[in-house]
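Give me a 3D structure for the following:
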Amino acid sequence: MKNKTKLTLRILAAILAFTLIGGIFYVTNSIMGNPISRILADKTIREYVEQNYSFLDLEVEKPIYNFKTGSYMARAKSKTSIDTHFAIYAKNGKVTNDHYEINVLGMFNTRERLAQEYSLLARKIISQELGYKDNTTYVIYKNDEKSNEILQLDMKFDHKLPLNAEVNLRLELEDTSLENLANVLLNAHQAFLKNDCYFYRYNIYSEGDESNISVFGVTPEDIESGQLANLLEE
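Below is the predicted model of the structure:
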């Protein structure tokens, strides 16, 4: 009787163990994808690149599984072009789409890279001229017809490019009164002009322990009017 009981317990323990292992395997596959589908996605994407983009001399990274969509994504990047990189998506053994046209031909990558370089320059100016050492100011280039005519793949950064640029001042301000915000915007505007940096729009953000404040859509004309504090009240 005891041997029979022990055998039953062992069988139940084995069933429980297999159930747990199966559950873990199922959850892992749901989140990470299974190895076979990953290999298939990798093969499918590489064949797609060879058939459609062999002229770009691309390196293709290992695909990453997206459990929300059940698809795989791999990034392809050029060995020679800094702006030629884009995502490719595959599901059920087929490539569903890629972002070459948007990211590369549409100059999204170029615009983002130049904006990042401009952001570094803007932070340096705000740090040196206004004294905000830990500012996280960033610049955005407007995606318009003008930029599409000027931007070229892999072009070098030049802050004097005739593009519509917007600056976002991210500072830690102790004084968040409208008068001080107007003063900070004026000082920043003058510092940028001094360094031949021209922005068509200014935004300012400040996050503190006691208060957060943000102001959007301030133009150079607003700043130079001498009435900025009053305009901010409106």
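
can we go C-alpha only for contacts and neighbour counts from here?
Noted.

who's in contact with the residue positioned nearest the centre of the chain?
What sits nearest the mean C-alpha location of the chain, by Cα atoms, centre = their mean, is Glu112, with 8.8 Å. Neighbouring residues of Glu112 by Cα atoms under 8 Å, 6 or more residues apart in numbering: Ile140, Tyr141.

measure it to Thr80 for me?
18 Å (Cα to Cα, to the nearest Å).

now the strands: where do they sit in this protein?
For the chain, the strands defined by DSSP state E cover 58-60, 64-66, 71-78, 85-91, 94-98, 138-141, 165-171, 201-207, 212-218.

With mean neighbour count and distance to Gln128 added, can I get the ones you listed in CSV?
Listed next are these as CSV, based on neighbours: other Cα atoms under 10 Å; distance: least, Cα to Cα, whole Å:
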stretch, mean neighbour count, distance to Gln128
strand 58-60, 18, 40
strand 64-66, 19, 42
strand 71-78, 21, 36
strand 85-91, 21, 34
strand 94-98, 15, 42
strand 138-141, 20, 15
strand 165-171, 21, 14
strand 201-207, 18, 18
strand 212-218, 14, 23
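
okay if I get those strands as CSV plus distance to Val27?
Below are these laid out as CSV (distance: least, Cα to Cα, whole Å):
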stretch, distance to Val27
strand 58-60, 27
strand 64-66, 13
strand 71-78, 16
strand 85-91, 19
strand 94-98, 24
strand 138-141, 40
strand 165-171, 41
strand 201-207, 40
strand 212-218, 41
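
So for Asn3, which of the ones you listed sits nearest?
The closest of the strands of the chain to Asn3 is strand 64-66. By Cα to Cα, the value is 47.9 Å.

Contacts for the closest one, please.
Ile31, Met32, Gly33, Arg38, Ser71, Tyr72, Met73, Ala74.

can you check stretch 132-149 too?
Contacts with stretch 132-149, where a contact means Cα under 8 Å, 6+ apart, come from 106-107, 111-112, 115-116, 118-120, 122-123, 126-127, 163-172.

measure it end to end?
35 Å.

and whichever helix in the chain runs longest, how far from the chain's centre?
For the chain, the helix with the greatest residue count under DSSP state H is helix 2-32. Averaging C-alpha positions (Cα atoms, centre = their mean, to the nearest Å) puts helix 2-32 43 Å from its chain's average.

another one to check against the first:
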Amino acid sequence: MKNNKSALKIVALLVGICLIGGILFIANAFVGNPISAALANKAIRGYVAENYSSLDLEIGKARYNFKFGEYMARAKSTTSIDTHFAIYYRDGKVHRDDYEASVLGKYNTLSRLEDEYSELIIPILSQVPGLEDNRARVFVEKEEYEKINEAIELDMKLDKVLPIDMQVALRGNLDNISLDNIAGILENAHKVLLDHGCFFTGYDVFSEYDGVLVMINDVTPSDIEGGELKKLLQEALDYEDDEFDKVIEKDGEKPVPVKRIRVFIKNDK
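Model (predicted):
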């Protein structure tokens, strides 16, 4: 009898050890382990001291990313709002950082300007009927991220007139989705923004309210000012092909994509 009890205790102990081992294995796979984290923190601090000692950086704790099997820590300057970037550690060494893209490539600066400009125009647009509770979002044209614009400087202050192309997405809860109403909102929004010295190269509209989804893209100032915006929106709504229209160049080269208004309305009510 005693032998049976002893055997059960041993089995229970082994099962417990296996369970604990399994939990530790899973935890290690998803969140790393203290020893590896300590090594990553040490290596990242050494890397920063060697490569970026002049930047006066603060370094956060390394976090494990199970998806990529690596640790990542963020470094940020104590004096420059746009100087912050990630550093990546794997297999016992730092294998890359994104200082060049995030800081030198002006990604951080452009992202900050987007955020600040968005905060600036939200109360302006709240004057427009239908956008009283808007969540407008300013975004830089994709092409601006792909080129080095010397007029964009690290830590530059926001100016309403920036030397880059920027669009604005009018986001709110529209209870009237008629094209008449949407055209009116775009016209009024464009006017009030111009009145406040804010110029954008394009407008989007997004609303998801009471089972109705509205998405409109690539409306230009000339579309709004031309006096036929409702007609343009209707034509875009009726257009069945999701692809851009194509324009063939005169010299016979491949088709060139041309931006056109996109309108999508889905009513699940």
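
Please state their TM-score.
Comparison of the two superposed chains (TM-score structural alignment, normalised by the length of structure 1) gives a TM-score of 0.96, and 233 aligned residues with a Cα RMSD of 1.4 Å.

follow-up on the earlier one: which secondary structure elements does the longest helix of structure 1 sit against?
The contact analysis (3 or more Cα pairs under 8 Å, 6 or more residues apart in numbering; DSSP states H and E) places helix 2-32 of structure 1 against strand 64-66.

Give me the mean deviation of the strand it packs on from structure 2.
Compared with structure 2 after fitting, strand 64-66 of structure 1 deviates on average by 0.4 Å (mean Cα distance after the TM-score superposition for structure 1).

quick check: that strand aligns to which part of structure 2?
Residues 63-65 of structure 2 are the counterpart of strand 64-66 of structure 1, counting by TM-score structural alignment.

residues in contact with Glu179 of structure 1?
Ala229 are the contacts of Glu179 of structure 1 under Cα under 8 Å, 6+ apart.

So it versus Leu120 of structure 1, what's the distance?
Distance of Glu179 of structure 1 to Leu120 of structure 1, given as Cα to Cα: 27 Å.

How about Tyr205 of structure 1?
Distance from Tyr205 of structure 1 to Leu120 of structure 1, by Cα to Cα: 17 Å.

Report the contact partners of the equivalent of Glu50 of structure 2 over in structure 1.
In structure 1, the residue matched to Glu50 of structure 2 (TM-score structural alignment) is Gln51. Under the criterion of Cα under 8 Å, 6+ apart, Gln51 of structure 1 has no neighbours.

before we move on, back to that, may I ask which two of the contacts of strand 64-66 of structure 1 are separated the most?
For the contacts of strand 64-66 of structure 1, and using Cα to Cα, no pair is farther apart than Ile31 and Ala74, which are 16.4 Å apart.

hang on, the earlier thing: which of the strands of structure 1 sits closest to Lys194 of structure 1?
Lys194 of structure 1 lies closest to strand 165-171 among these, at 15.4 Å (Cα to Cα).

helices and strands around that closest one, which ones?
Under the contact criterion of 3+ Cα pairs under 8 Å, 6+ apart, strand 165-171 of structure 1 touches strand 138-141, strand 201-207.

That one vs structure 2, average distance?
So strand 165-171 of structure 1 averages 0.6 Å relative to structure 2 (mean Cα distance after the TM-score superposition for structure 1).

got the angle between that strand and strand 212-218?
Angle, strand 165-171 of structure 1 to strand 212-218, by axes from the mean of the first three to the mean of the last three Cα atoms, to 10 degrees: 160 degrees.

how far is strand 165-171 of structure 1 from where the chain is centred?
The answer for strand 165-171 of structure 1 is 17 Å, by Cα atoms, centre = their mean.

So what touches that strand?
Contacts of strand 165-171 of structure 1 (Cα under 8 Å, 6+ apart): 132, 134-142, 198-207.

ok, 6 Å please
Residues from elsewhere that reach strand 165-171 of structure 1 (Cα atoms under 6 Å, 6 or more residues apart in numbering): 135-141, 199-206.

Of the residues you listed, which pair is most distant in space?
Maximum pairwise distance in the contacts of strand 165-171 of structure 1, criterion Cα to Cα, is 21.7 Å, between Tyr141 and Ser206.

and the gap between Met156 of structure 2 and Leu110 of structure 2?
10 Å.

and those two? which has more neighbours close in?
Leu110 (23 against 14; other Cα atoms under 10 Å).

ok, residues contacting stretch 152-162 of structure 1?
By Cα under 6 Å, 6+ apart, stretch 152-162 of structure 1 touches Ile82, Asp83, Leu114.

What is the end-to-end distance of it?
Start-to-end, stretch 152-162 of structure 1 (Cα to Cα) is 13 Å.

Next, the buried residues of that stretch.
Leu153, Asp154, His159 (16 or more other Cα atoms under 10 Å).

re the thing from before, tell me the one of the contacts of strand 64-66 of structure 1 nearest Gly217 of structure 1?
Closest to Gly217 of structure 1 out of the contacts of strand 64-66 of structure 1 is Met73 (36.7 Å), distances taken as Cα to Cα.

And the nearest residue to that closest one once chain neighbours are set aside, how close does it get to Asn66 of structure 1?
Leaving out its chain neighbours, the residue that sits closest to Met73 of structure 1 by Cα to Cα, 6 or more residues apart in numbering is Tyr89, at 4.5 Å. According to Cα to Cα, Tyr89 of structure 1 and Asn66 of structure 1 sit 10 Å apart.

Check Arg113 of structure 1 too.
26 Å.

Ala115 of structure 1 now?
Ala115 of structure 1 is 29 Å from Asn66 of structure 1, by Cα to Cα.

Kindly report the same for Gly131 of structure 1.
Relative to Asn66 of structure 1, Gly131 of structure 1 is positioned 44 Å away (criterion: Cα to Cα).

Disregarding residues adjacent in the polypeptide, which is nearest to Lys91 of structure 1?
Nearest non-adjacent residue to Lys91 of structure 1, counting by Cα to Cα, 6+ apart: Ser71, 4.6 Å away.

which ones are touching the one you found?
Tyr65, Ala90, Lys91 are the contacts of Ser71 of structure 1 under Cα under 6 Å, 6+ apart.

what do we get in structure 2 for the last one?
In other words, Lys91 of structure 1. With TM-score structural alignment as the criterion, Lys91 of structure 1 matches Arg90.

State the three-state secondary structure for the closest residue to Val214 of structure 2 other than its chain neighbours.
Leaving aside its chain neighbours, Val214 of structure 2 sits nearest to Ile265 (4.6 Å; criterion: Cα to Cα, 6+ apart). Put simply, Ile265 of structure 2 is strand when judged by DSSP: H, G, I helix; E, B strand; the rest coil.
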